[in-house]
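Dropping the sequence and predicted coords here.
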Amino acid sequence: MFTGLVETIGVLRRRSGGAVARALIEASLGPLTLGESVSVNGACLTVDRIAPGGFECDMSSETLARTTLGALTVGARVHLERAMPLGARMGGHVVLGHVDGIGRVVEQSRAGDALRMRVSAPTDLAPFLAPKGSVAVDGASLTLNAVSTPGSAETWFDVMLVPHTIDRTLLSELRPGAAVNLEVDVLARYVARTLQVASIAGLQSLSSRDAREGDAPAERGEERGNTGENADHDERLLAKLRAGGFW
């Protein structure tokens, strides 16, 4: 588990392999232990060998396919964060290092000493993005200032890079079109899952109730009408499905 507060910038010094890649990352992270987790541009990787001035780790085919790490070239700089120790202050938000999708920088504009950055995101992440919520961009915890309207053809969000973030991360160097790893807030993920399961359970309950009411569907439809108790229940259920992003 991480907080999204980038500790330092590392450099990819060597990579090898095909479906599973081996990477040597140069970093100043202090004493490392074998098997510990390190967030590399927002992706949780395991320290497999401690090297002078850095560490080696393996990147699975899943990691290479679902994150930007597969496109990194030797010499690329990356955000690094060690796992959060139990009992430490949590300055960002809960970040698991499980990348949900790849976004792309749309634009950056100056806002005083800060930078406003807009990022496009996969459409399936839209239900998890909310104004004043949290998102991890290449492993950096950021606050969502604005998000696209639900149902929009394109999904995007705006974040503000304050001077501290500009100084400690590589985000200000990103140009339009640059790919970034995105991880939505785990709390939003579980809320959406809970609503999804509840909606499905409601549909199943409705179906079971209909089956128990007998073999006269036409009569049942007439009894319900459009203003009865059952119609109200159906409308509430449909509203939950719409709110959950099903249409």
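Everything's here; your move. Residues are numbered from 1 along each chain as shown.

only C-alpha atoms for contact and neighbour calcs from this point on.
Will do.

Okay, helices next: where are they in the chain?
Listed in chain order, the helices of the chain (DSSP state H) span residues 61-66, 163-168, 186-212, 217-224, 229-243.

same for the last one, what does it pack against?
Looking back up the chat, that one is helix 229-243. Judged by 3 or more CA pairs under 8 Å, 6 or more residues apart in numbering; DSSP states H and E, the packing partners of helix 229-243 are helix 186-212.

try it against this one:
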Amino acid sequence: MFTGIVEEIAIVKNIVREKENLHLTVSCSFVDELKIDQSVLHNGICLTVVAIGSETFTVTAIKETLDVTTLGQWEIGQEINIERGMLANARLDGHIVQGHVDTVGRCVSIQDAQGSTYYGFEYDSKVKHTTIAKGSITVDGTSLTVVDSGINTFSVAIIPYTREHTVFKHYQLGQLVNLEFDVIGKYVEKLLQIRSV
């Protein structure tokens, strides 16, 4: 489990394909604190540490993960948001994030608001999950509050600190992002579907 509070920006150092799997090697400041089998969030994707070097660690993504995320399009040298799993005795400063990406979204608007920045996103109309105003959404592993919510669209407002310390600072129109909808909302949606049958 994660909080969506990005720990730092890491750098992709190597990408190796092996059959349908992809091995991703990443550098960050806390490599010496990691352990094999530990979960780390990479732009919202929960991946397991399989190897640790002196300054890098490696994780493996399977085909299912590659099919529903942006990971297959990443490049060497790319910056990504990372976060280690939440400690049981820690404050939940963001919201409950599982690291299970629901779909890929696209940035459709970026607006400067003289102190904050508004980003608008859209996602496939076939995705049945929804957002609500003032609800939670995870964009590339960043816990955010929804400002406006529409059918298959939503917007968020980013304060300067968040923009500077996450990959949001690199976003451009058309940017593809990993989306994870609020897990509580997904359970409510499922229960309503069952009751309507």
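Looks like it arrived, so ask away. Keep in mind it's a predicted model, so treat the numbers as computed, not measured.

Save the helices of the first structure as TSV, and put in mean neighbour count and distance to Gly54 of the first structure too.
TSV is the format used below for those (neighbours: other CA atoms under 10 Å; distance: least, CA to CA, whole Å):
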stretch	mean neighbour count	distance to Gly54 of the first structure
helix 61-66	15	20
helix 163-168	14	19
helix 186-212	14	30
helix 217-224	11	69
helix 229-243	14	46
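
between those, which one is nearest to Leu32 of the first structure?
helix 163-168 (21.1 Å; CA to CA).

outside of that closest one, which residues touch it?
Val6, Glu7, Thr8, Asp113, Ala114, Leu171, Ser172 (CA atoms under 8 Å, 6 or more residues apart in numbering).

got a winner among those residues for most neighbours?
With neighbours taken as other CA atoms under 10 Å, the top of the contacts of helix 163-168 of the first structure is Val6, carrying 25 neighbours.

any idea how far Ser136 of the second structure is from the aligned residue in the second structure for that one?
Using TM-score structural alignment, the partner of Val6 of the first structure in the second structure is Val6. Val6 of the second structure is 15 Å from Ser136 of the second structure, where distance means CA to CA, to the nearest Å.

Please apply the same query to Leu176 of the second structure.
In terms of CA to CA, Leu176 of the second structure sits 19 Å off from Ser136 of the second structure.

which of those two has more neighbours?
Ser136 (24 against 20).

what stretch of the first structure does stretch 72-79 of the second structure fall on?
By TM-score structural alignment, stretch 72-79 of the second structure lines up with residues 70-77 in the first structure.

with the contacts of helix 163-168 of the first structure in mind, which one is nearest to Trp156 of the first structure?
So of the contacts of helix 163-168 of the first structure, ranked by how close each gets to Trp156 of the first structure (CA to CA), first place is Leu171, at 16.6 Å.

Just give the closest residue to the aligned residue in the second structure for that closest one, not the sequence neighbours.
Mapped onto the second structure by TM-score structural alignment, Leu171 of the first structure lines up with Phe168. Among residues not flanking Phe168 of the second structure along the chain, Thr162 sits closest, at 7.8 Å (CA to CA, 6 or more residues apart in numbering).

What of Thr153 of the second structure?
Glu122 (4.3 Å).

roughly how far apart are the one you found and Glu75 of the second structure?
Distance from Glu122 of the second structure to Glu75 of the second structure, by CA to CA: 24 Å.

Please apply the same query to Tyr123 of the second structure.
23 Å.

Who has more neighbours out of the two?
Shown here are Tyr123 of the second structure and Glu75; by other CA under 10 Å, Tyr123 has more neighbours (18 against 14).

In contact with whatever residue of the first structure lines up with that one, which residues?
In the first structure, the residue matched to Tyr123 of the second structure (TM-score structural alignment) is Ala121. The contact partners of Ala121 of the first structure, by CA under 8 Å, 6+ apart, come to Gly101, Ile102, Gly103, Arg104, Glu154, Thr155, Trp156, Phe157, Leu182.

The second one contacts Pro122, doesn't it?
Yep, that's Ile102 of the first structure we're talking about. Yes - if you go by CA atoms under 8 Å, Ile102 of the first structure and Pro122 touch, sitting 7.1 Å apart.

Compare those two and say which one has the larger neighbour count.
Ile102 (18 against 15).

What sits closest to the more buried one if chain neighbours are left out?
Asn181 (4.8 Å).

Give me the aligned partner of that neighbour over in the second structure.
Here Asn181 of the first structure is matched to Asn178 in the second structure, going by TM-score structural alignment.

My guess is its match contacts Leu66. True?
No - contact criterion CA under 8 Å: Asn178 of the second structure and Leu66 do not qualify, at 11.2 Å.

separation between the counterpart of Pro31 of the first structure in the second structure and Trp74 of the second structure?
Here Pro31 of the first structure is matched to Glu33 in the second structure, going by TM-score structural alignment. Separation of Glu33 of the second structure from Trp74 of the second structure (CA to CA) stands at 25 Å.

which of these two has more neighbours?
Trp74 (13 against 6).

So which residues make contact with the match of stretch 72-79 of the second structure?
The contact list for stretch 70-77 of the first structure (CA under 8 Å, 6+ apart) reads Ile9, Gly10, Val11, Leu12, Arg13, Arg14, Arg15, Thr63, Leu64.

I'd like the distance between the residue minimising distance to the centre of the first structure and Leu96 of the first structure.
Among the residues of the first structure, the one closest to the centroid is Glu183, at 1.8 Å (CA atoms, centre = their mean). If you measure Glu183 of the first structure against Leu96 of the first structure using CA to CA, the figure is 8 Å.

got it, and Ile200 of the first structure?
Separation of Ile200 of the first structure from Leu96 of the first structure (CA to CA) stands at 27 Å.
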